[in-house]
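Asker: have a look; sequence and predicted model below, questions after that.
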Amino acid sequence: MTDLLPPLWATLRGAPEELHRLHVTGPPTTLTSTFPVTGAGAAAVGASLLAATLGTGRRVSLDTRELAVALRSERYVRRDGRPLGNPFDPLSAFHRTADGWLRLHANYPWHRAAALQVLGCTEEEVPAAIAGWAGVKLENALHDAGGIGAAVRTEAAWRAETGPPPAPVEHRVVGDAPARPRRRPRVLDLTRVIAGPVATRTLAVHGADVVRLDAPDRPEIPLQSADTLPGKRSALLDLGSGRDVLERLLAGADVVVTGYRPGALDRFGLAPEELAQRHPGLVIVTLSAWGHRGPWAHRRGFDSIVQAACGIAVAEGEPDAPGALPAQVLDHATGYLGAAAALLALARQRRDGGSHHIRLALAATAAWLQGLPRQSPDAAAEVDPAPYLQELDAFTLARPPGAVGGEHLAWRPPAPSFGTASPGWLDE
């Protein structure tokens, strides 16, 4: 299983002599899939553990059972012992079209409203309305209206449309800067949903001071905020009217992580090159659905939508219907890779200087997963989550995966609390 890590670690520009420190235990498969989901997840999480302990010589370990729970962490969130609901709206599903299938995303109210507007129907009439559309035509109409959906394609059709796949992680230096002094990393978190928040919660569990900013008019789904906010402080800020506050945070940050479409935040002065010019020495991590190149670069997207478009849904499906991975692996794996890349770039900056930009995309992670050897989807035994859960105030959460020096990782306070913190650094 650990044979997937060396080439991935090389892509991250990690030193090969660090690899021996990771020890993986547990069943080789804990998540049933035609893809090596367990191994891919172990490689991504393992990379984050190695990056967080770089140069220490400390042993890091991971059990594939705790990995299975961590990659589906949203399923285990409880508050006062009660579930916080299903993050998927009933309309967020596969729907038959006139020429195949389409995966719709309607979890956020504004995306749901856009879908209903395009379809011109009530919620109950959505399946029948979608059945009258050609998949790609509806996909385009949803995008133009601010909605999200993707026609289900084969991998070959996706590659013909989008070209060769990018690397799972891309790194570039975007400016000169002196090496910064070593200190507790400060991370400005401008992400939503899963991939970006997983990256920043991983940085938090390894000791970073993380401040997440959200727009006041874009509330988060309660389950997702509970799952991805432990260890962070969450504040609300309009990036347009709050430029002075944003600039103060940027001036004190070591790492900035964004999780929006390429270019979407440029109007706020957050383009990587501009950030590097104003704040030399930053590490800038950008995560997106489709990457910064190609015909889909500026489209909205989520894990389930990428699976549908790139051919994973076909590979995971039955002859008469598409399917899905056993977890939102594209999100979670991209998040752990983002954390690993940020930590490695931060170490590089503190050693050699420079302003560093890391790019990741769900579609790139999907291509990496699709390029790995396939396996027979024999059913894996269901993992008992109880040993891998943690209580944090009123919340029950999946424990962060892995151990350092034999000590299991655990979420640190504060407990998840959306939008209640002041936008500032702890030691200011």
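Answerer: All right, it came through fine.
Asker: CA only for contacts and neighbour counts going forward, please
Answerer: Fine.
Asker: tell me if I'm right that residue 179 and residue 355 touch.
Answerer: No - with contacts counted by CA atoms under 8 Å, residue 179 stays clear of residue 355, the gap being 9.3 Å.
Asker: neighbour-wise, which of the two wins?
Answerer: Neighbour count, other CA atoms under 10 Å: between residue 179 and residue 355, residue 355 has more, with 27 against 18.
Asker: for the more buried one, which non-adjacent residue is spatially closest?
Answerer: residue 281 (4.3 Å; CA to CA, 6 or more residues apart in numbering).
Asker: state the number of residues packed around the one you found.
Answerer: 27.
Asker: geometric centre of the protein: which residue is closest?
Answerer: residue 195 (1.0 Å; CA atoms, centre = their mean).
Asker: could you list every residue that touches it?
Answerer: 259, 287, 330, 331, 332, 333, 334, 335 (CA atoms under 8 Å, 6 or more residues apart in numbering).
Asker: contacts only, for the third one.
Answerer: If you count contacts by CA under 8 Å, 6+ apart, residue 330 has them with 195, 303, 362, 363, 365, 366.
Asker: and residue 110, helix, strand or coil?
Answerer: Assigned state for residue 110: helix (three-state reduction, DSSP: H, G, I helix; E, B strand; the rest coil).
Asker: doesn't residue 116 make contact with residue 105?
Answerer: No - contact between residue 105 and residue 116 fails when scored by CA under 8 Å: they sit 11.4 Å apart.
Asker: which parts of the stretch 101-250 of the chain are helices?
Answerer: Ranges of helices in the stretch 101-250 of the chain, per DSSP state H, counting those that start in this stretch, are 109-119, 126-130, 135-144, 155-162, 195-205, 222-228, 243-252.
Asker: to residue 398, which of these lies closest?
Answerer: Smallest distance to residue 398 across the helices of the stretch 101-250 of the chain (CA to CA): 8.1 Å, for helix 222-228.
Asker: wait, a helix at residue 348?
Answerer: Yes - assessed by three-state DSSP, residue 348 belongs to a helix.
Asker: ranking the helices of the stretch 101-250 of the chain by burial, who's on top?
Answerer: Most buried of those, by mean neighbour count (mean count of other CA atoms under 10 Å): helix 195-205, with a mean of 28.
Asker: the structure to be compared is supplied as follows:
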Amino acid sequence: MTDIAFAWAALGGDPALVSRVSTVVRRGALDARLPVRELARACVGVCALAAAELGARRAGLAEVPAVRVDDGAVATAFHSERLLRIDGRAPVAFAPLSRFWRTADGWVRTHANYPHHRRRLLGALELPADAAVERVAAALAERSATDVEERVYAAGGLAVALRTPAQWAAHEQAAEVSRRPLAERGTTGPAHARVLRPLAASPLLPAAGLRVLDLTRVIAGPVGTRTLALLGADVLRVDPPWLPELPDQHADTGFGKRSATLDLRTGRETFEELLGRADVVVTGYRPGALDRFGLSPHALAERRPGLVVAQVSAWGAYGPWGGRRGFDSLVQVATGIAAVEGTAGRPGALPAQALDHGTGYLLAAAVLRALTERSYDGRGRFVRLALARTADWLTGGVERDAPGDAAQDADDGTPPRLIERDSALGRLRYAPPALSFTDGPADWPRPPGPWGTDAPRWA
């Protein structure tokens, strides 16, 4: 329970409420050298507890509902993008150029799932757009890992040199990350939040009636907003029309949401109308990328007093890497995780994209806690999380289970329970929600739809 208590304290929660959480420990779940299972359990546990707390507040319950965290359900949810099936088809995972490569002095990992990132990677290496894996491998083998990192970054692409934990600890960005709290939190402006209507106790949907403007991409941010949709929020994801999401990724994280496109350069009036009725704005673009559109937390709070603004990034909004793009796989490589999980001189990876999923649940938890706090004083809130800070917690703060720490379910080999339903995308088979609390929801209210096909307006 130590890690749940730590994360709950980082979110500003009442320590006494941690006793409402019970766990089912499954020793084979998310097995790794690092304590991934324990981190995942803590992230989901505090998210469920934050949901139960807000639900109790809005429903007028005398006691916060009991929370149950099952490692098996958590592990299944952390693999959701791998377990998804659409008409029986397995999802497309990493593109051919998203992988580890040998360099002249070590290893580098690239991320080129999106077409524009592939183009930038090949351009940085002075290779043609149709270059095969073999040509890329040859080009990278001639350069040092840090040279590739800087060259590709300068071209707007994504590549990170493999570092050991000690090498990362000596990096200036690591120092900036480690001195920050797991979740940065603060208040904005005077009291001006709308009063939310009371809730029925069953089913208990803590976020019912809340409007969440989702400006996130990839996994961490969308997992957070997918969780808010599970809990009853009206979540509208808005993307630039020229930057489509990867279809399978969108399907996995699109449960419970609607998806619209909007060009902020020409559709500001529409965006301001959305903002004017929003309770929460969640952003997942690299720090500063949206500031020119007036979407910094300060600017948003001025235009919409009482708003909760949540930000998630790869490296944090500070330090020499504060403005860099990044993904879970790259953060693992930079922070020494890939070196720790590697074998026979080759880098490895966590059993799931645990930094993405874990940070996503922490993000949702931070939003829910901000809403609970706002219900008392009416003031807006901001919260910030970073994959690199979650990685710092995993590598230096999460405690591995000791035998007898908690109840253990001996049947660790049970296949994950999946849900099936029809959708506009086809017949879906998918991981159920990991959150579990008394009278809470068991599934999302709606399946995902095609990317960008909804109108940019609130329901």
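Answerer: Right, received. Where do you want to start? Just so you know, these numbers come straight off a predicted model, no measurement behind them.
Asker: what do we get in the second structure for the residue nearest to residue 355 of the first structure?
Answerer: Counting by TM-score structural alignment, residue 281 of the first structure corresponds to residue 306 in the second structure.
Asker: now swap in residue 258 of the first structure and tell me
Answerer: Applying TM-score structural alignment, one finds that residue 258 of the first structure aligns to residue 283 in the second structure.
Asker: contacts only, for that match.
Answerer: 214, 215, 216, 221, 309, 310, 311, 312.
Asker: that one and residue 218 of the second structure: what is the separation?
Answerer: For residue 283 of the second structure, the distance to residue 218 of the second structure equals 12 Å [CA to CA, to the nearest Å].
Asker: what is the aligned counterpart of residue 369 of the first structure in the second structure?
Answerer: Using TM-score structural alignment, residue 369 of the first structure pairs with residue 394 in the second structure.
Asker: with respect to residue 19 of the first structure, which of the helices of the stretch 101-250 of the first structure lies nearest?
Answerer: That would be, of the helices of the stretch 101-250 of the first structure and by CA to CA, helix 195-205, which comes in at 19.4 Å.
Asker: quick check: closest non-adjacent residue to the counterpart of residue 136 of the second structure in the first structure.
Answerer: Using TM-score structural alignment, the partner of residue 136 of the second structure in the first structure is residue 126. Using CA to CA, 6+ apart and skipping residues adjacent in sequence, the residue nearest residue 126 of the first structure is residue 119, 7.1 Å away.
Asker: isn't that neighbour right next to residue 127, touching?
Answerer: No - counting by CA under 8 Å, residue 119 of the first structure stays clear of residue 127, with 9.8 Å between them.
Asker: give me the nearest residue to residue 172 of the first structure, chain neighbours excluded.
Answerer: residue 357 (5.3 Å).
Asker: meant to ask about residue 240 of the first structure, not that
Answerer: Per CA to CA, 6+ apart, closest to residue 240 of the first structure is residue 268, 6.5 Å.
Asker: with residue 341 of the first structure instead?
Answerer: residue 12 (6.0 Å).
Asker: give the aligned equivalent of the one you found in the second structure.
Answerer: Match for residue 12 of the first structure (TM-score structural alignment): residue 11.
Asker: quick one: that match and residue 372 of the second structure, what's the gap?
Answerer: On the measure of CA to CA, residue 11 of the second structure and residue 372 of the second structure end up 11 Å apart.
Asker: the more surrounded of these two?
Answerer: residue 11 (26 against 22).
Asker: from what I see, the more buried one and residue 369 are in contact.
Answerer: Yes - Residue 11 of the second structure is within contact range of residue 369, at 7.0 Å (criterion: CA under 8 Å).
Asker: if we can go back for a sec, three-state assignment of the match of residue 369 of the first structure?
Answerer: helix.
Asker: number of residues surrounding it?
Answerer: Residue 394 of the second structure has 20 nearby residues by other CA under 10 Å.
Asker: mind listing what it touches?
Answerer: 34, 35, 36, 39.
Asker: separation between the counterpart of residue 74 of the first structure in the second structure and residue 99 of the second structure?
Answerer: Matched across to the second structure, residue 74 of the first structure falls on residue 81, judged by TM-score structural alignment. Per CA to CA, residue 81 of the second structure is found 18 Å from residue 99 of the second structure.
Asker: and for residue 56 of the second structure?
Answerer: Residue 56 of the second structure is 45 Å from residue 99 of the second structure, where distance means CA to CA.
Asker: same drill for the two, tell me which one is more crowded.
Answerer: For the pair residue 56 of the second structure and residue 99, the greater number of neighbours falls to residue 56 (23 against 15), based on other CA under 10 Å.
Asker: skip the chain neighbours and tell me the closest residue to that one.
Answerer: Using CA to CA, 6+ apart, the closest residue to residue 56 of the second structure is residue 64 (5.4 Å).
Asker: wait, doesn't that neighbour sit right on residue 20?
Answerer: Yes - counting by CA under 8 Å, residue 64 of the second structure does reach residue 20; the two are 7.4 Å apart.
Asker: all set now, cheers.
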